[in-house]
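**Student:** Requesting a structural model of the entry that follows:
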Amino acid sequence: MSDDHVYLSLAEGHDDGSDARWAFGTGFEDPLHGVDTGVPQGIDTAELVATCLALGDDALVSAQRLAEWCTRAPELEEEVALANIGLDLLGQARLLYARCGQADGTGRGEDAYAYFRDAADFRNVRLAELPVGDFAFSIVRLLVLSSWRLAHFEQLTASGDPVLAAIAAKGVKELTYHRQYAAEWAVRLGDGTAHSHRRMVTALDQVAPYLDELFAACDVRDEVTAVLRQVTEAAGLSLPTSTTLPGQGRNGDRTEHLAPLLAELQSVARAHPEATW
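**Tutor:** As a prediction, this is how the structure comes out:
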């Protein structure tokens, strides 16, 4: 199966008349235009805040890791693509953090969540915070996280909170492209040279221990596993058996890698906390 065939089959069910090969985060349409931002009656506010915070953290940390490919990607086109994917995720983080401030009653803005929390307060999945690694690792991680996040966001489009549902609906379009981009590269590398194939095998082995944590955070195992098997088989690869890694990012368990990432991300904001630009 060629990478185009993988792309087309994975894109089924996401045809909205747009070209799914392009990121959607660069548009100017406000996804919350006309959406009531009040928290509806019957919604568990604490659960809503926890969901938005965790998903916002996933997006922010992933965006920061993708930004590390600027000036380092194998081709300029891929550098731009990865940067745009990171910007999509940054946009999702901003919307989700803003919803946290609305829902928890504090009125805090997105900067408070992004720049003025320590690593122990973050609730992202740990796969997102691992070092950028080589290109094969970044592609495998992007494939796994975008497939998982897309399945999760598809569920959230039916959320009882209209704001979260609108954020999810916008995110589905973006994440569809993210997954397709990663799938195409996974096939290209896995079915490429012997060297690129070996690098992909290593990357899959590195990601495998973190799969169970994703599915504990959101039970979309069957759907995501089916996607990963489809892509890996087309690439001439095998999906490793996941092993349980102790701890959960959603519970505040962190790797040693998040604190240095946040130190870099937050340095300017903390040095000039009241600055305006």
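
**Student:** hey, let's count contacts and neighbours off CA atoms from now on
**Tutor:** OK.

**Student:** Under a three-state scheme, what state does R254 occupy?
**Tutor:** Assigned with DSSP: H, G, I helix; E, B strand; the rest coil, R254 falls in the coil class.

**Student:** What is the burial count for it?
**Tutor:** 22 (other CA atoms under 10 Å).

**Student:** got the contact list for it?
**Tutor:** A119, A120, R126, Q248 (CA atoms under 8 Å, 6 or more residues apart in numbering).

**Student:** Quick check on those residues: which are buried?
**Tutor:** A119, R126, Q248 (16 or more other CA atoms under 10 Å).

**Student:** Which of the residues you listed sits closest to L76?
**Tutor:** Closest approach between the buried ones among the contacts of R254 and L76, by CA to CA: R126, at 28.6 Å.

**Student:** In this structure that closest one contacts H257, no?
**Tutor:** No. When contacts are counted by CA atoms under 8 Å, R126 is not listed as touching H257 (9.3 Å).

**Student:** For the buried ones among the contacts of R254, give me TSV that also has secondary structure and distance to R65.
**Tutor:** Converted to TSV, the buried ones among the contacts of R254 look like this (DSSP: H, G, I helix; E, B strand; the rest coil; distance: CA to CA, whole Å):
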residue	secondary structure	distance to R65
A119	helix	15
R126	helix	12
Q248	coil	20
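
**Student:** please give me the structure for this one as well, since I'd like to look at both together:
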Amino acid sequence: MAGVDKDMLAQFLLRMGDNTLILGHRVSEWCGHSPVLEEDIALANTALDLLGQTQLWLGYAAEVMGDGKTADDLAFLRDAWDFRNLLLVELPNGDFGQTLMRQFLFDAFHSVLLGRLLQSSDQSVREIAEKASKEVAYHVERSADTVVGLGDGTEESHARMQAALDLLWPYVGEMFASDDIDRAMAAAGVAPDPAGLRDEYDALVGKVMAEATLSIPDSSFAHKGGRTGATHTEHLGHLLCHMQWLQRAYPGANW
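**Tutor:** Coordinates of the predicted model:
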């Protein structure tokens, strides 16, 4: 779109698409392994929603980049250092409680962000956000209900959910760390500065954690580097080996 730096817009779109791609893959790892059939189906559907959103975000990123690549190229032919996802979404699933805690912490952020993107100055971003926000409204409702049910459940489920929150909370701060790309998108009206989303996020998360009888850690420390590509955990490389191996082994194969 006119007046927007295409490289910065592409980076913003990669951040959106990489978050949903990597988390979608992580959630899909539960397929056939969930504790009950209903949860197996629900997580599989969540993963499909996230991968559908990925197709839209990375498809638009490829269009903006204009070098002939496709969404599939961006998903399967980039190396770990080229990904721009939050560190939170690449972390291993852990137990079921840890997976749902990670899901809620991301869903809460995702729902707040998409709500603002509905007012984007970029028509394509608005259209993607409109579709995704309907799915994410369900995601955040479901993950919040599960966190409350497990947190305010048995002694063991409460302990596991508190341990999951303690483990994952240091990865939350990265969601709100602004840089030049964020400031450029905010100035152009494409997307909000993520730093301005923190109060709404904290209110939503605080309400759910109170109902779940869980204590949010009293720490402002935040792991960072994923969304800028400066640093990723060792887990992303292993994930990409599983996700990309077929396309890497048989380049351009189709069936």
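
**Student:** could I get the buried ones among the contacts of R254 of the first structure as JSON lines with distance to S196 of the first structure?
**Tutor:** Shown next, in JSON lines, are those (distance: CA to CA, whole Å):
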{"residue": "A119", "distance to S196 of the first structure": "34"}
{"residue": "R126", "distance to S196 of the first structure": "25"}
{"residue": "Q248", "distance to S196 of the first structure": "31"}
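
**Student:** Closest to Y210 of the first structure out of those residues?
**Tutor:** Using CA to CA, these come closest to Y210 of the first structure at R126, 7.4 Å.

**Student:** What residue in the second structure is paired with that closest one?
**Tutor:** Using TM-score structural alignment, the partner of R126 of the first structure in the second structure is L87.

**Student:** so its match touches T228, yeah?
**Tutor:** No. Counting by CA under 8 Å, L87 of the second structure stays clear of T228, with 10.4 Å between them.

**Student:** give the contact list for the match of R126 of the first structure.
**Tutor:** Per CA under 8 Å, 6+ apart, neighbours of L87 of the second structure: Y171, E174, H223, K224, G225, G226, R227, H232, T233.

**Student:** Pull out the buried members of the residues you listed.
**Tutor:** In the contacts of L87 of the second structure, the ones that pass as buried (16+ other CA under 10 Å) are Y171, E174, H223, K224, G225, G226, R227, H232.

**Student:** So the fourth one: helix, strand or coil?
**Tutor:** Which is K224 of the second structure. coil.

**Student:** can you give me the helices in the second structure?
**Tutor:** Counting by DSSP state H, one finds helices in the second structure at the ranges 6-28, 37-65, 71-76, 87-90, 96-117, 123-151, 155-168, 180-187, 198-211, 234-249.

**Student:** CSV for these, including distance to W255 of the second structure?
**Tutor:** Listed next are the helices of the second structure as CSV, based on distance: least, CA to CA, whole Å:
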stretch, distance to W255 of the second structure
helix 6-28, 21
helix 37-65, 19
helix 71-76, 15
helix 87-90, 29
helix 96-117, 33
helix 123-151, 28
helix 155-168, 40
helix 180-187, 38
helix 198-211, 43
helix 234-249, 12
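
**Student:** Need the winner for burial among the ones you listed.
**Tutor:** Counting by mean count of other CA atoms under 10 Å, helix 87-90 has the highest mean neighbour count of the helices of the second structure, with a mean of 26.

**Student:** ok, now which ones touch P170 of the second structure?
**Tutor:** Counting by CA under 8 Å, 6+ apart, P170 of the second structure has contacts S219, S220, F221, A222, H223.
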